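Participant: Test case, fold it:
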Amino acid sequence: MQENFSGLSTEKVNPNTLKIDIASTGDILQMINEEDQKVAIAVQKVLPEIEGVVDEVVHSISQGGRLIYLGAGTSGRLGVLDAVECPPTFSVDPELVVGLIAGGEKAFVKAVEGAEDREEFGKTDLQEIGVTPNDTVIGIAASGRTPYVIGGLRYARELGANTVALSCNEKAKISKEAKHVIEVIVGPEVLTGSTRLKAGTAQKLVLNMISTASMIKLGKAYGNLMVDVNISNFKLEQRAIGMIQSITGVEYEEAVSTLKKANNEVKPSIVMITLNCDYEEAKNRLEDANGYVRLAIER
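Facilitator: Presented below is the predicted three-dimensional model:
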């Protein structure tokens, strides 16, 4: 079926970059930079919509559900990228935040032609991971009309899952398939239709906000420190020790010793030092406080 793309703002010609092909290197970079500056402003306009989504994600996870990203091409890769960064950053189970991309994992590094054009593929991928009504499914598509995303969102909605549509066009097709709608209007791209540019940047900003804000609301931070970091290498170990010192005021040696006693977990280390208790009591206090270090200490 023929489809008219001319009405999509992401497909329109940008009048500010008509002569980019004959511009100097410096002027090309200036054009790109000037267009990029519009992205954060566009995201700012949809903060209330993003807020509603974060609250839904927190509710989903609190009820035993997951955060699931669904997209194709650049949009799919951005979803996968955000998902895989959550376990090391917040020590969550790799299955808690899931990124699905049309064409499967191999499509992350090499395009799988035609995979995004089949609605049933989106449904099938969600079925394979056993999506439930407790999950939040975020469909990502710069154009807002990707069949793979439409099929996935439609299935998730029918199943009773919380659904979100993230696009960069007004009145996007995927918006009709979701409970929550985020449309970040960044305007025409520097290179016409190249949505890996402003649209991709906007989607990355929004996904960063959703996952980060949700994890903070779930007790993964103390102040602005990532106290639930997964210590998987030397750099992260030193960061963890530094956080313990910063929060508790102890010397380096005590921070190292306590971290070892706390099974390399920063949050119980902080509680152990602050309240002068053992690991078991610190864990119990954290559990009673739903993972919030500040509450575990104050109570």
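
Participant: Please count neighbours and contacts with C-alpha atoms only from this point.
Facilitator: Noted.

Participant: Y69 looks like it's in a strand, true?
Facilitator: Yes: counting by DSSP: H, G, I helix; E, B strand; the rest coil, Y69 is found in a strand.

Participant: what's the neighbour count on it?
Facilitator: Y69 is flanked by 27 other residues according to other C-alpha atoms under 10 Å.

Participant: The one 3 residues further on now?
Facilitator: For A72, the count of nearby residues is 30 (other C-alpha under 10 Å).

Participant: That one against Y148, yeah?
Facilitator: Yes: using C-alpha atoms under 8 Å, A72 makes contact with Y148 at a distance of 7.3 Å.

Participant: T201 reaches V39, doesn't it?
Facilitator: Yes: contact criterion C-alpha under 8 Å: T201 and V39 qualify, at 7.2 Å.

Participant: how about the helices of the stretch 51-200 of the chain, start to end?
Facilitator: Ranges of helices in the stretch 51-200 of the chain, per DSSP state H, counting those that start in this stretch, are 73-90, 119-128, 147-159, 198-217.

Participant: and E120, how far is that from I216?
Facilitator: Distance of E120 to I216, computed by C-alpha to C-alpha, to the nearest Å: 35 Å.

Participant: picking up where we left off before, reformat the helices of the stretch 51-200 of the chain as TSV; add mean neighbour count.
Facilitator: Below are the helices of the stretch 51-200 of the chain laid out as TSV (neighbours: other C-alpha atoms under 10 Å):
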stretch	mean neighbour count
helix 73-90	21
helix 119-128	18
helix 147-159	24
helix 198-217	21
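
Participant: here's the other one to compare against:
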Amino acid sequence: MAFIKISEEPSIYSKLETKSIRELLEDINREDRKVAEAVHQAIPQIEKLVASVVPRMHRGGRLFYIGAGTSGRLGVLDASEIPPTFGIPPTRIIGIIAGGDVALRSPVENAEDDKEQGWLDLMKYHINEQDTVIGIAASGTTPYVIGALSEARKHHILTACITSNPDSPMAAEADIPIEMIVGPEFVTGSSRMKSGTGQKMILNMISTTVMIQLGRVKGNKMVNMQLTNQKLIDRGTRMIMEELGLEYEVAKSLLLTAGSVKKAIEVYKRSL
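Facilitator: Model (predicted):
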């Protein structure tokens, strides 16, 4: 029986070019509202994955995202946002895209069709059994990702995937498949839309929950964020003021000396 890609079935909307701007926006938004529910249905699988990733990262393991096109770009985006948000090295969560960094801005011809290259790209990082690999592909059929997951499993590395189609070839290579069934896209086959939105939501859920579980958040605050601009320095200063009851300039000086909100609070409490 042929594998059916729900994500590439014809849109339920037609004659888009005849619609008004308001009609197009309303219709796109109507479809987007389906994404959150599809992600909600996948929470048990997301929970299983996070519960498996956290102890591995406690032991020094890393989390790899691997994908092509939109899926690869979203993985690289999520990985790149973790160090400034949670203050961990960029070597702990790594995004890999078929075709390399040039593919972040421009398509790389046939990059996603190479079934061997995904594993070769992972090997550049000396990947090992403590690590986790999450393949991302709306179709669930991308050779670059399938090959990477298949080889990872052969090397006893935990594998997972995020896809918009049930029972896909990619899911067959994943220990923990996350199947987010958002249905046909508004523009037929344009997986940058609902599938991409859902992938972004799930990646946010995975990385944020992992970081909280690893102690990178206190209360509801980013106490380990990197102080890369004045806005974040001000935010960190106010966190310290709230926590320790200090004046603004004292809190700011303490923050800049310590380098993070968490360290600043620890240093101050040790000095008492």
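
Participant: Can you give me the TM-score here?
Facilitator: Scored against TM-score structural alignment, normalised by the length of structure 2, the superposed chains reach a TM-score of 0.96; 272 aligned residues with a C-alpha RMSD of 1.5 Å.

Participant: can you redo the helices of the stretch 51-200 of structure 1 as CSV with distance to L100 of structure 1?
Facilitator: Below are the helices of the stretch 51-200 of structure 1 laid out as CSV (distance: least, C-alpha to C-alpha, whole Å):
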stretch, distance to L100 of structure 1
helix 73-90, 6
helix 119-128, 7
helix 147-159, 10
helix 198-217, 14
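
Participant: nearest to N233 of structure 1, of those?
Facilitator: helix 73-90 (10.3 Å; C-alpha to C-alpha).

Participant: where along structure 1 do the strands fall?
Facilitator: In structure 1, the segments counted as strands under DSSP state E are 67-71, 97-101, 136-140, 162-167, 180-183.

Participant: Looking at structure 2, name the residue matched to G79 of structure 1.
Facilitator: Aligned by TM-score structural alignment, G79 of structure 1 pairs with G75 of structure 2.

Participant: contacting residues for the aligned residue in structure 2 for E170 of structure 1?
Facilitator: Counting by TM-score structural alignment, E170 of structure 1 lines up with P166 in structure 2. P166 of structure 2 is in contact with E179, I181, counting by C-alpha atoms under 8 Å, 6 or more residues apart in numbering.

Participant: one more time with 6 Å, if that's ok
Facilitator: Counting by C-alpha atoms under 6 Å, 6 or more residues apart in numbering, P166 of structure 2 touches E179.

Participant: Pull up the gap between the most centrally placed residue in structure 2 and L63 of structure 2, please.
Facilitator: Structure 2 has L203 as the residue nearest its centroid, 2.9 Å off, counting by C-alpha atoms, centre = their mean. For L203 of structure 2, the distance to L63 of structure 2 equals 11 Å [C-alpha to C-alpha].

Participant: would you turn the strands of structure 1 into JSON lines with distance to V293 of structure 1?
Facilitator: Shown next, in JSON lines, are the strands of structure 1 (distance: least, C-alpha to C-alpha, whole Å):
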{"stretch": "strand 67-71", "distance to V293 of structure 1": "23"}
{"stretch": "strand 97-101", "distance to V293 of structure 1": "22"}
{"stretch": "strand 136-140", "distance to V293 of structure 1": "26"}
{"stretch": "strand 162-167", "distance to V293 of structure 1": "29"}
{"stretch": "strand 180-183", "distance to V293 of structure 1": "31"}
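
Participant: nearest to P268 of structure 1, of the ones you listed?
Facilitator: Using C-alpha to C-alpha, the nearest of these to P268 of structure 1 is strand 97-101, at 23.7 Å.

Participant: list the helices and strands the closest one packs on?
Facilitator: Under the contact definition 3 or more C-alpha pairs under 6 Å, 6 or more residues apart in numbering; DSSP states H and E, strand 97-101 of structure 1 sits against strand 67-71, helix 73-90.

Participant: Now do that strand: which range of structure 2 does it align onto?
Facilitator: By TM-score structural alignment, strand 97-101 of structure 1 lines up with residues 93-97 in structure 2.

Participant: Only the buried residues of the matching stretch, if you could.
Facilitator: I93, I94, G95, I96, I97 (16 or more other C-alpha atoms under 10 Å).

Participant: Ok, stretch 249-258 of structure 1 next?
Facilitator: Burial within stretch 249-258 of structure 1, assessed by neighbour count using 16+ other C-alpha under 10 Å, is assigned to A255, V256, T258.

Participant: What is the aligned counterpart of the first one in structure 2?
Facilitator: Under the alignment defined by TM-score structural alignment, A255 of structure 1 is paired with A251 of structure 2.

Participant: Now for the closest residue to its match other than its chain neighbours, how many residues are close by?
Facilitator: Excluding its sequence neighbours, the residue lying closest to A251 of structure 2 (C-alpha to C-alpha, 6 or more residues apart in numbering) is T237, at 5.5 Å. By the criterion of other C-alpha under 10 Å, T237 of structure 2 has 26 neighbours.
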